[in-house]
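> heads up, no residue letters with this:
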């Protein structure tokens, strides 16, 4: 089941990237976090860096019904906490 979630997240990230090409908020930048968000593993340093760079975009991602379940998931909250990022209040 975890592979299915990861694959679905990857497809959604790629689709969003295609829609937001050239925009500052680029969910493809979160790809280094895919493993941690889908499995609950600790995030890599690269993941934390990318999360911090994309932090201003979290509310935009959460307002997208296709992304919200992933961005607001328990694993994503765990990853954010390990990286020292608070969950946004949107």
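Ah, there it is. Worth saying up front: this structure is predicted, and the values here are computed from it rather than measured.
> going forward, measure contacts between C-alpha atoms and count neighbours the same way
OK.
> tell me the contacts of residue 49?
Contact analysis of residue 49 by CA atoms under 8 Å, 6 or more residues apart in numbering lists nothing.
> how does it look with 10 Å?
Taking CA atoms under 10 Å, 6 or more residues apart in numbering as the contact definition, residue 49 lies against 29-30, 32-33, 55, 83.
> Next one for the comparison:
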């Protein structure tokens, strides 16, 4: 149970890091910013280098693009992680905060 909670916390941090790397766009101004939506579809990609992000993971990242800079300010320590950069890059999400 503790291991599962640790894994989910780690995933949330990595996802937050990815989101920090992303820049907001006017078309996404009304997006609901909920980092927990990224945990399940993106977990494998953040934890394992050989797991590419799923289409669902990329779609959620793109939908929450306007939230990524907000996530960056909250989870700044994880924004530079290799996993976060790899997933964001694989999903072709441009980041500039």
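That came through, no problem. Since this is a predicted model, take the numbers as computed values, not measurements.
> element containing the residue positioned nearest the centre of the second structure, please.
Closest residue to the average C-alpha location of the second structure: residue 15 at 3.1 Å, with CA atoms, centre = their mean. For residue 15 of the second structure, the element it lies in under DSSP states H and E is helix 2-20.
> which of the residues in that helix are buried?
Using 16 or more other CA atoms under 10 Å as the test for burial, helix 2-20 of the second structure gives 8, 10-20.
> helices or strands next to that helix in the packing?
helix 39-47, helix 55-63, helix 68-74, helix 82-90 (3 or more CA pairs under 10 Å, 6 or more residues apart in numbering; DSSP states H and E).
> Mean neighbour count, those helices: which tops it?
helix 68-74 (a mean of 21; mean count of other CA atoms under 10 Å).
> what distance separates that one from the centre of its chain?
How far helix 68-74 of the second structure lies from its chain's middle: 10 Å, per CA atoms, centre = their mean, to the nearest Å.
> which residues are in contact with it?
13, 15-24, 33-35, 61-62, 75-76, 78-80, 95-97.
> Same check on stretch 47-54 of the second structure?
7, 10-11, 14, 41-46, 59-60, 82-84, 86-91.
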